[in-house]
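Asker: Give the three-dimensional model of this entry:
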Amino acid sequence: MAAGFVISAPASGVGKTTLTLALARAWRNRGLNVQCFKSGPDYIDPAFHAAATGRASVNVDSWAMDRVAISHLVSRGADADVVLAEGSMGLFDGVAARGVSGTGATADIAEMLGWPVLLVIDPSGQAQTAAAIAAGLRDYRPGVRLAGVVLNRVASPRHEDLVRRALHDSGIAVFGALPRHAEISLPKRHLGLVQAEEQGEIGKLIDEAARFVAEHVDLDAVLRSAASWSPQPAAKGLNVTPPGQRIALARDTAFSFVYPHMLEAWRAAGAEISTFSPLSDEAPDASADVCWLPGGYPELHAGKIAANARFRSGLRAFAETRPVHGECGGYMVLGTALTDADGVRHEMTGLLGLETSFAKRRMHLGYRLAALAAPMPGHRSGARLRGHEFHYSTILAQPDTPLAVVHDATGAVIAETGSQRGHATGTFFHLIAEDR
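Answerer: Okay, here's the model as predicted:
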């Protein structure tokens, strides 16, 4: 039996990820096997989880996945001693319209799995009001149980005492209080945290976070508050078809946003994946039968991508006879040109007519439901795909045949339809699952 719980907060930016990593490493240092998950569509945090635990982490998402898929994914925690699901945004934050099994809120996962919530509260600029917020979250939705609270960024012992007393009077357990500690801050950029693989000192940072949290949080009390949990075997796995038998996958710091559960599902279905680095001027494996360019940060490396002739010519040659698909940043690189933040226009691979600009920044964020108007690798025409879009690039031109009719979570049609030309296809959303 594993001890399972969800780590959440009233809002983003409160310290969920740092606390998750610190607890995971602290318990691992005690000899426990720790399994992490990420609730919601964030594709960066699972790599941090893996760095902290030594075990692969995957996303679970109530808007895009049904209960069977979620049960299948969490069953990897069967041999763990502790299972942590890190939430996204605030505890009850999701979309207005229900998806496959929920709205995408962290609370959906907590209720579905029966795991209590460990709440991270940042009481900066307040005191007793923090208890009112915690009590409101505790009582907001029947079926979601609050285990207790960890306070983050407390200003002083007096400040901590005021908040602790108010929480105690509200019947809410306080497991610990963390003073401000700059040494455990994770660096950020425009799409979230700087990726774990780009941080050479990530292991030392997690170790320091674990030491700091173990000093200020009652780890044993947290474990006692967790639910005893053993996974129920799922009748079926994910509804995922590999895009091909041999997949050439672009993989480096410019092309790294791909959901771990997708790669695992492809391999489980018998596909073989070979990686190549466009930033190192590598071409896709000539023996592959499909090429997949995930999202990432091509806007930060546009000049280098434009200059890498071997990659560009190799990809064009590949696309003459075999399918090539790009997601978000990968889609942008399949296009004609990308304008960077300084307004410099860089020529991309030209497999599609898409032209984008990072100089004209506008955030595009949200779940997407796409009905394919044409086939793309692994999915037939007419398939309904669920995914998530998050980028700041503006479309200057999207002249090719639309790949899909794409709706947001409210049902509204959006302009980011994706494109298809010849063997090349692309979408701005990152694929999470296909409707069964």
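
Asker: Every contact and neighbour count from this point should use C-alpha atoms.
Answerer: Fine.

Asker: Strands of the stretch 51-200 of the chain, start to end?
Answerer: If you assign secondary structure with DSSP state E, counting those that start in this stretch, the strands in the stretch 51-200 of the chain sit at 58-60, 82-86, 117-121, 146-154, 174-179, 188-189, 192-193.

Asker: Tabulate those (TSV), appending mean neighbour count and distance to residue 66.
Answerer: Putting the strands of the stretch 51-200 of the chain into TSV (neighbours: other Cα atoms under 10 Å; distance: least, Cα to Cα, whole Å) gives the following:
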stretch	mean neighbour count	distance to residue 66
strand 58-60	28	10
strand 82-86	27	17
strand 117-121	26	21
strand 146-154	23	24
strand 174-179	21	33
strand 188-189	9	32
strand 192-193	14	27
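
Asker: Which parts of the chain are helices?
Answerer: Under the criterion DSSP state H, helices of the chain are mapped to 16-29, 45-53, 67-74, 106-113, 129-140, 157-169, 202-216, 219-225, 260-268, 302-307, 309-319, 329-334.

Asker: So what touches the longest one?
Answerer: The reference is to helix 202-216. Applying Cα atoms under 8 Å, 6 or more residues apart in numbering, the set of residues contacting helix 202-216 from outside is 18-19, 21-26, 51-52, 176-178, 183-184, 196.

Asker: sorry, back to before: among the helices of the chain, which is the most enclosed?
Answerer: Taking mean count of other Cα atoms under 10 Å as the contact definition, the stretch among the helices of the chain with the greatest mean neighbour count is helix 329-334, which reaches a mean of 28.

Asker: Which other helices and strands does it contact?
Answerer: The elements that helix 329-334 packs onto, with contact taken as 3 or more Cα pairs under 8 Å, 6 or more residues apart in numbering; DSSP states H and E, are strand 290-293, strand 324-327, strand 424-427.

Asker: Looks like residue 372 contacts residue 401 (just checking).
Answerer: No: under the criterion of Cα atoms under 8 Å, residue 372 lies out of contact with residue 401, with a separation of 11.7 Å.

Asker: run this one through as well so I can compare:
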Amino acid sequence: MAAGLVISAPASGVGKTTLTLALARAWRHRGLNVQCFKSGPDYIDPAFHAAATGRASVNVDSWAMDRGTIAHLVSRGVDADVVLAEGSMGLFDGVAARGVSGTGATADIAEMLGWPVVLVIDPSGQAQTAAAIAAGLRDYRPGLKLAGVVLNRVASPRHENLVRHALNEAGIAVFGALPRHAEISLPKRHLGLVQAEEQAEIGKLIDEAARFVAEHVDLDAVLRSAASWSPQPAVNGLNVTPPGQRIALARDAAFSFVYPHMLEAWRAAGAEISTFSPLADEAPDASADVCWLPGGYPELHAGKIAAHARFRSGLRAFAETRPVHGECGGYMALGTALTDADGVRHEMAGLLGLETSFAKRRMHLGYRLAELAAPMPGHRPGARLRGHEFHYSTIIAQPDMPLAVVHDATGAVIAETGSRRGHATGTFFHLIAEDR
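Answerer: Below you'll find the model as predicted:
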């Protein structure tokens, strides 16, 4: 029987990912099997979890997924000794309007699974107030259990003692306190952490984090605080139809943002996936019956993509007879042109009329509910798709027929409708699930 815990915090940027990776690797060093999950729509963290544990991690999301889907996904932890769900943003942060089974908050997942929460608290610039914050999080939502806290970035032993005393007075367990330690800082860029596969030294960094956390945190006490858990049988699996029988999937540093549970669902339904690299000037597999370009960082590689004639001509030839779909960065690459951060305009594949600019930066972030006006690979007209959008690029032109009517989580209609032309379709949102 596994022991389940949720790692959360009062806010983003406090150290949830670092602690999750460190605990997972430290327990793995002790011979335990550790399974990680990511609560919420972040598509970068699961790759770090896999690097730390040696087991694939997937997202669980209460706004986009029903309870049956979440139960199906977490059931992969049945053979693990420890199961860790890393939260997004702050513990209760989600959207105002309820989605399929919740608001997208980490607290939804903790309550749904019955797992206690370990809070990462950064008391920089405060002392006793950190205890008030922890107590407020503990008491905010009945039914949620706080296991205890790990303090991060404490300034000095005196600072630690002040915070510990206040937490003890509030009846909150302190599992450990981490001094500032620059050597385990994970590098970031505009969409979050630099991807795990781009960091050659990621294994060493996680090992150092595990060593550091084991030195300052009572790992046994954290483990004892976990809830004994065995997954309940899922009534439903994933409601996912593969976009084709044989899928050509773009996969490299420019095109890598695809949810792991989607790929697993495609394979479970019998689809075959062949990968190709646009950055290596590779064309999609000519034997595939659909091509899928995930999101990623085309804005960082626009010059190379524009110069790779084999990739672009191969993609165009593919689209003459078979469907091609792009998500976010993949959508941008299917367009006419992309202007990079320096203001240089680069020609893209030209399968759609979309033109975007990274020089005119504006953050687009949030859940999306799309009702398809036309088919896209794997989904019929009228299908209601739930996804998440996160990018800084601005639409300069979007002249093609809209693919969908797209709403944000409040129900407001947004301009990022996606596009369709011939066999090509694209969206700015990353698909998470289809409503049943």
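
Asker: Quick check: TM-score for this pair?
Answerer: Both chains were compared after superposition, and using sequence alignment, normalised by the length of structure 1 their TM-score is 1.00; 436 aligned residues with a Cα RMSD of 0.2 Å.

Asker: and of the strands of the stretch 51-200 of structure 1, who's closest to residue 287 of structure 1?
Answerer: Judged by Cα to Cα, the one of the strands of the stretch 51-200 of structure 1 that comes nearest to residue 287 of structure 1 is strand 58-60, at 29.1 Å.

Asker: Can you tell me which of the helices and strands packed on helix 329-334 of structure 1 is nearest to residue 85 of structure 1?
Answerer: In this view, these are compared for proximity to residue 85 of structure 1 by Cα to Cα, and strand 324-327 is the closest at 26.0 Å.

Asker: That closest one vs structure 2, average distance?
Answerer: If you overlay the two and look at strand 324-327 of structure 1, the average distance to its match in structure 2 is 0.1 Å (mean Cα distance after the TM-score superposition for structure 1).

Asker: Turn the helices of structure 1 into CSV, columns for distance to residue 38 of structure 1.
Answerer: Supplementary listing: the helices of structure 1 in CSV, determined by distance: least, Cα to Cα, whole Å:
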stretch, distance to residue 38 of structure 1
helix 16-29, 10
helix 45-53, 6
helix 67-74, 10
helix 106-113, 9
helix 129-140, 20
helix 157-169, 27
helix 202-216, 17
helix 219-225, 19
helix 260-268, 11
helix 302-307, 30
helix 309-319, 33
helix 329-334, 22
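
Asker: any idea how far stretch 145-157 of structure 2 is from the chain center?
Answerer: Going by Cα atoms, centre = their mean, to the nearest Å, the spacing between the C-alpha centre of stretch 145-157 of structure 2 and its chain's C-alpha centre is 25 Å.

Asker: no no, stretch 57-76 of structure 1
Answerer: Computed by Cα atoms, centre = their mean, the separation of stretch 57-76 of structure 1 from the middle of its chain amounts to 13 Å.

Asker: Ok, stretch 79-89 of structure 2 next?
Answerer: Going by Cα atoms, centre = their mean, where stretch 79-89 of structure 2 is centred and where its chain is centred differ by 14 Å.

Asker: That one: end-to-end distance?
Answerer: The straight-line separation of the ends of stretch 79-89 of structure 2 (Cα to Cα, to the nearest Å) is 29 Å.

Asker: measure residue 347 of structure 2 to residue 66 of structure 2 for me?
Answerer: From residue 347 of structure 2 across to residue 66 of structure 2, the span is 41 Å (Cα to Cα).

Asker: ok, now which ones touch the residue nearest to residue 252 of structure 2 when sequence neighbours are not counted?
Answerer: By the measure of Cα to Cα, 6 or more residues apart in numbering, the closest residue to residue 252 of structure 2 outside its immediate chain neighbours is residue 277, 5.5 Å from it. With contact taken as Cα under 8 Å, 6+ apart, residue 277 of structure 2 is in contact with 250-252, 283.

Asker: measure residue 288 of structure 1 to residue 246 of structure 1 for me?
Answerer: In this structure, residue 288 of structure 1 lies at 5 Å from residue 246 of structure 1, with Cα to Cα as the measure.

Asker: Tally up the residues packed near the closest residue to residue 80 of structure 2 other than its chain neighbours, please.
Answerer: Counting by Cα to Cα, 6+ apart, the nearest residue to residue 80 of structure 2 once its immediate chain neighbours are dropped is residue 33, at 4.9 Å. The tally of other residues near residue 33 of structure 2 (other Cα atoms under 10 Å) stands at 20.

Asker: and residue 33 of structure 2, what is it in contact with?
Answerer: Contact analysis of residue 33 of structure 2 by Cα under 8 Å, 6+ apart lists 27, 53, 79-82.

Asker: quick one: the aligned residue in structure 1 for residue 117 of structure 2 from residue 265 of structure 1, how far?
Answerer: For residue 117 of structure 2, the aligned position in structure 1 is residue 117, judged by sequence alignment. Relative to residue 265 of structure 1, residue 117 of structure 1 is positioned 29 Å away (criterion: Cα to Cα).

Asker: What of residue 244 of structure 1?
Answerer: From residue 244 of structure 1 to residue 265 of structure 1 the distance is 12 Å (Cα to Cα).
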